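[1] the following comprises the amino acid sequence and a computationally predicted model.
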Amino acid sequence: MVQYKWIALSNTSLGAFMGFMNANVVLIALPAIFKGININPFTSFQYLLWVLFGYSIVSAILVVNVGRISDIFGRVRMYNLGFLIFTIGSLLLYITPGSGNIAALQLVIYRIVQGIGGAFLMANSAAIISEAFPPNERGFALGLNGVIGIFGGVAGIIIGGILASIYWRDVFLVSVPIGILGTIWSYRSLKQLSKPNRNQNVDILGNIMYAISLILILIGITYGILPYGTQATGWGNPFVITSIVVGIAMFVGFIFIERRVKDPMFRLELFKTRAFTSAAVAIILAQLAFGGLQLMLVLLLQAIWLPLHGYSYEVTPFWAGIYLLPLLAGFGIMGSIAGKLSDRYGARSLATTGLVIMGTGFLLLTLLPYNFNYLEFALIIFFMGVGNGLFVSPNMAALINAAPPQHRGSASGIRAMLTNTGSTLSIGIFFTIVIDTLYVTLPPVLTSALNAAGAPQLASILAKLPPTAAIFAAFLGYNPVSTVLSQLPNSIVSSIPASTISTITGTYWFPNVLAPAFVEALRTAFYIGSAMAFLAAIVSALRGKAVIYERDILRSTITSALDGKKEQQQK
């Protein structure tokens, strides 16, 4: 008979596989999706961002709440519900009716439904694995779970590319059979090993304060990336400023409330353990460094490197995913190995080494020219994937091990929240650096290049092109120049020689114009990423010795109680 721990690992790994696959399928298939619903990339920034980030934002908001509620009502029950909700969201995405803005809004709403299901899965999977495996095997189990998730990411790239070329709706349908299988399997096989504490109250005020504060902060960051008036980004938008300031103020109020509530949603006492706090801080710093990296590399490949190597804009989303496989491979190879090693040697040396590798990888990326040799690029991102694998599994095991069993749902939720929030912040920071730099440097470069190409009549038009529009158009598989020309009066287009039109709409002209400024902005972002990774390494190195609750804290508590009893008897 198969041991229950392997059933728990395989089922939660199926959930991880589905989640990673779904994320990459959507990323690769976005051009087909937006063309399928007839959305113009130059006027659809907000929809693009919400289809991309709505899932992670909702998950970040809900995971702590769900983790805490799962400690009260049962982790397995909440996990099962997550599989069901995710499957329903996937089915709704597949049957999305209509086209245009209405269809885009429906996609956003259904992605949010998926995000709710994902929050239930993420908040409980690590806790279910930790309950099923003994402390000396948790690192390996959590690492293997992550590796299977990476396999899902690889499958998502390939499946997304194939299905996007057939019919855009099919990219959402692929998750449905996996979701149905996982839902039935989880309801039939998973067991609640620890008894939920039903005597606790749900912290309603804390849940509301936390959710609203994080919603406001993350929405503010998301809209801070978008243009505002004549500005390249929206950080001067009163809505963005108000949203972030009010969100931060409410979060401070939330912390104040949690210190005084009998059964708080956010278990602040977990942070009294040094091992837990160090692991949590390392997560947020590492995600600030690494969270936006993949998206920036996707933009670099799609907007510059792939067109320069003869790939049409229409096929760049798929090939960008293929060329980034070394990043996933590095994580996949090292994830389970590092988890196994952390069971024997602890997390500090492994996680710290991984973060140093990541920081070094960022510095190496800054040395590459925009028309780089792919082998060098592949080795660097593989190197960074290995570093991420060395960090994630041991650090996650360290965080979970340091939490009491009855609060591991909360601990798992905090981990997922820090991961998703850090990733969203990272994307906001990286995007802002790139867009603000391009806003200053791109117009004069475009003007000069158009004059040299023999199309001065386009200079004043393209010079006003928001960098966000150019980047997002390339990201969605559109040629930015061709898209602009298609929207101009025929009298202007016909005044330009055909040879010039052929040159500026080819795969080489725009990337060569964009590349110097874009890569310089990326270097600044990578320097910041490197600094965050090295700072996370310092935090990780100072975490102290490994702590396993069942072995250390619980034993210390029992010993103290026995010593106190002996003293009373002696008196």
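    Perfect, I can see it now. Numbering: from 1, shown residues only.
[2] from here on, just use CA atoms for contacts and neighbour counts.
    Will do.
[3] need the residues that contact stretch 321-335.
    Applying C-alpha atoms under 8 Å, 6 or more residues apart in numbering, the contact partners of stretch 321-335 are 28, 143-144, 146-148, 150-151, 153-154, 157-158, 297-298, 378-379, 381-390, 392-393.
[4] identify each buried residue in that stretch, please.
    Buried residues in stretch 321-335, counted by 16 or more other C-alpha atoms under 10 Å: 321, 323-335.
[5] which of the residues you listed fall within helices?
    In helices, judged by DSSP state H, the following of the buried residues of stretch 321-335 are found: 321, 323, 325-335.
[6] mind checking the SS state of Arg198?
    coil (DSSP: H, G, I helix; E, B strand; the rest coil).
[7] so what's the closest residue to it other than its chain neighbours up against?
    Once flanking residues are discounted, Arg198 sits nearest to Ile72: 5.3 Å by C-alpha to C-alpha, 6 or more residues apart in numbering. Applying C-alpha under 8 Å, 6+ apart, one finds that Ile72 lies in contact with Pro196, Asn197, Arg198, Asn199, Gln200.
[8] how about the fourth one: what's its closest non-neighbour residue?
    Put plainly, it is Asn199. Ile72 is the one closest to Asn199 (C-alpha to C-alpha, 6+ apart), at 7.9 Å.
[9] hold the first one in mind and look at this next one:
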Amino acid sequence: MKKIDYKWTALSCTTLGALFSVLSGSTLLIALPSIMKDLHTSMSIVTWTIMGYMLVMTILVPSIGRMADMVGRKKLYVSGFAVFTLTSILCSISQTGLQLLVFRMIQAVGGALMVANSTAIVADAFPKRELGKALGINSMIICVASVAGPILGGFLISIGWRSIFYINIPIGIIGTFWAAFKLKETKVPFEKQKFDINGTVAFSAGMLALLTALTLGGFSGWFNIYVLTLFLVAIILLTLFVKIENTVEAPMLDLRLLKTRVLAFAFAANFLNGVARGAVTFLLIFYLQGVKGVDPMLAGILLSPFAIAMMIVSPFSGWLSDKYGVRILSSVGLLISAVGLAGLMIIKPDTPIIELIIWMSIMGFGSGMFFAPNTSAIMGGVPADKRGIAAGLRTMLTNAGMVLSIAICMAIISSSISPDAMQALFVGSQVGGQGIATGQFITGLRTAFTLCFVFSLLAAFISYLRGPSAVWEEEEEEKEDRVYN
């Protein structure tokens, strides 16, 4: 197969993986109230099926990215597809909320293997001048999954929430074999590389402590002794990690990536955008199924404008970034997202659905302008042997931002409404003003959206501060000649 043709094959493999993982997550999100009622489990357990998955992904992707740079991306990506498929079977037969949580966290290992390698595989296959377009197409497919997921989830709930995992099985089998037979290693891993075990252990333990503290703080209070202890442990371990990375010959995370201005600000904007939008869908599910009293399928349809707008814009923004650069495009995109969040700041119990659709569409338009160009700036700004690390770091920061977003917003909501009322609201057993403090909940919701708005503005400011493109010792033309000729 010619290299010029292989790039589209590689894109098809990674796109199928993205479709697989995003579809699984978005269908599950809309099904959480049904799972909670059917398994007779607590709200904290079902929330952790989402949070725990993101936590494991956040911890693992940087070290997996480094491992991929050492041993190659294909075998890890294919393994991730297989693990994700197998754990979908296990999730479908879960009998308790705790079982589902455990299987979901194992599933996150498969997700991390796919996500940490997919962007790097695309970056290896496409020349830099076409990378924005390729990532834009990839983002568009992710948006399709984001649109279809909640609607499909709402439909599948009428059959039974377990069918959400059943549908993963044929997709996973096809994707595993397609990647196994079609993907190639486009670069030979460097020989005699050492894996940074000490740095990996310090980083993984430190991030686990930090993200657990952020998550628990949102539910049990930020001044809880266990939360404060976890924060202290995280600070110590992550400080030790930085010291290790600055002394070892082959670090797990090359901190030079953060010393280059354009990359540092691109990564920071990625993280802040995760904080800005991570909790939005989660909060709107509360609002639509609790306050508005709509059924899961309609809730899924009503959540789709965000993803539809993003789906339309992403390919064009990627193409535009290839021609005109990233800085203005991504920064304006974040400002547009902030406008959508500003509209949600004035949400009321009787806010018309059409108004919600407008604000979500604006948010999706802005996000579509940001994602592909910013990812292209990151992946096109690092040498080939650092792409796994860069992709892993980008995913880690996005997920960390989303974990922080949900934790903080849940803390805000929890402080405005009693736990019993929140649980009743979540499962839809009490809607509107029937037995829940609707006014207090809406106040908390507005406060949460206001915080998201502030972080979106901050992300836009940081994005604009990025400097000129990174220059590495390896010339781009030489790299492209090696890959394509």
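    Received it, and whenever you're ready, just let me know what you need. Predicted model only: the values in this text are computed from it and were never measured.
[10] just give the TM-score of the two.
    Here the superposed chains carry a TM-score of 0.94, computed using TM-score structural alignment, normalised by the length of structure 2; 476 aligned residues with a C-alpha RMSD of 1.9 Å.
[11] before we move on, the earlier item: buried among the contacts of stretch 321-335 of structure 1? Make that a PyMOL selection.
    Applying 16+ other C-alpha under 10 Å to these, the buried members can be selected in PyMOL as follows:
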select buried, resi 28+143+144+146+147+148+150+151+153+154+157+158+297+298+378+381+382+383+384+385+386+387+388+389+390+392+393
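[12] in helices, which of the contacts of stretch 321-335 of structure 1 fall?
    The helices, defined by DSSP H, take in 28, 143-144, 146-148, 150-151, 153-154, 157-158, 297-298, 378-379, 381-390, 392-393 from the contacts of stretch 321-335 of structure 1.
[13] can you flag the buried ones in the contacts of Ile72 of structure 1?
    Among the contacts of Ile72 of structure 1, those buried by neighbour count (16+ other C-alpha under 10 Å) are Pro196.
[14] quick one: the helices in the stretch 251-400 of structure 1?
    With DSSP state H, counting those that start in this stretch, the ranges of helices along the stretch 251-400 of structure 1 come out as 274-290, 293-300, 306-308, 316-323, 325-345, 348-365, 374-401.
[15] which parts of the host helix or strand of Gln569 of structure 1 are buried?
    Per DSSP states H and E: Gln569 of structure 1 is located in helix 553-570. By 16+ other C-alpha under 10 Å, the buried positions in helix 553-570 of structure 1 come out as Ile553.
[16] over to stretch 6-18 of structure 2?
    Going by neighbour count (16+ other C-alpha under 10 Å), the buried part of stretch 6-18 of structure 2 is Tyr6, Lys7, Thr9, Ala10, Leu11, Ser12, Cys13, Thr14, Thr15, Leu16, Gly17, Ala18.
[17] map Pro349 of structure 2 onto structure 1.
    Under the alignment defined by TM-score structural alignment, Pro349 of structure 2 is paired with Tyr370 of structure 1.
[18] hmm, its match is touching Ala515, no?
    Yes - applying C-alpha atoms under 8 Å as the test, Tyr370 of structure 1 and Ala515 come out as touching, 6.3 Å apart.
[19] now the common contact residues for those two.
    Joint contacts of Tyr370 of structure 1 and Ala515 (C-alpha under 8 Å, 6+ apart) are Ile304.
[20] pull up the aligned stretch in structure 1 for stretch 315-327 of structure 2.
    Aligned by TM-score structural alignment, stretch 315-327 of structure 2 falls on residues 336-348 of structure 1.
[21] roughly how far is that stretch from the heart of the chain?
    In terms of C-alpha atoms, centre = their mean, to the nearest Å, the centre of stretch 336-348 of structure 1 is found 24 Å from the chain centre.
[22] what does stretch 367-382 of structure 2 give?
    Centroid displacement of stretch 367-382 of structure 2 relative to its chain, using C-alpha atoms, centre = their mean, is 14 Å.
[23] likewise stretch 110-117 of structure 2?
    11 Å.
[24] compared with structure 1, how much does it deviate?
    Here the mean offset of stretch 110-117 of structure 2 against structure 1 after fitting is 0.5 Å, by mean C-alpha distance after the TM-score superposition for structure 1.
[25] list of residues touching that stretch?
    Contacts of stretch 110-117 of structure 2 (C-alpha under 8 Å, 6+ apart): 17-18, 21, 56-58, 60-62, 64-65, 68, 73-74, 76-84, 388, 391-392, 395.
[26] quick one on the thing from earlier: list the contacts of the helix holding Gln569 of structure 1.
    Val547.
[27] with stretch 294-311 of structure 1 instead?
    The contact list for stretch 294-311 of structure 1, computed with C-alpha under 8 Å, 6+ apart, reads 312-313, 316-317, 319-321, 324, 370-372, 427, 430-431, 471, 474-475, 477, 507-508, 511-512, 514-515, 519, 522.
[28] could you rerun that using 6 Å?
    Defining contact as C-alpha atoms under 6 Å, 6 or more residues apart in numbering, one finds that stretch 294-311 of structure 1 is touched by Thr316, Ala320, Ala474, Thr507, Tyr508, Pro511.
[29] ok, the match of Pro349 of structure 2 - how many residues close by?
    Tyr370 of structure 1 sits with 19 neighbouring residues when counted by other C-alpha atoms under 10 Å.
[30] Trp222 of structure 2 in helix, strand or coil?
    The three-state assignment at Trp222 of structure 2 reads coil, by three-state DSSP.
[31] which one in structure 1 is aligned with it?
    Trp222 of structure 2 maps onto Trp235 in structure 1, with residues paired by TM-score structural alignment.
[32] nearest residue to that match other than its sequence neighbours?
    The spatially closest residue to Trp235 of structure 1, leaving aside those adjacent along the chain, is Gly224, at 4.8 Å (C-alpha to C-alpha, 6+ apart).
[33] next, the buried residues of whichever helix or strand that neighbour is part of.
    In the assignment (DSSP H and E), Gly224 of structure 1 maps to helix 204-225. Neighbour counts over helix 204-225 of structure 1 (16+ other C-alpha under 10 Å) mark 206-207, 209-225 as buried.
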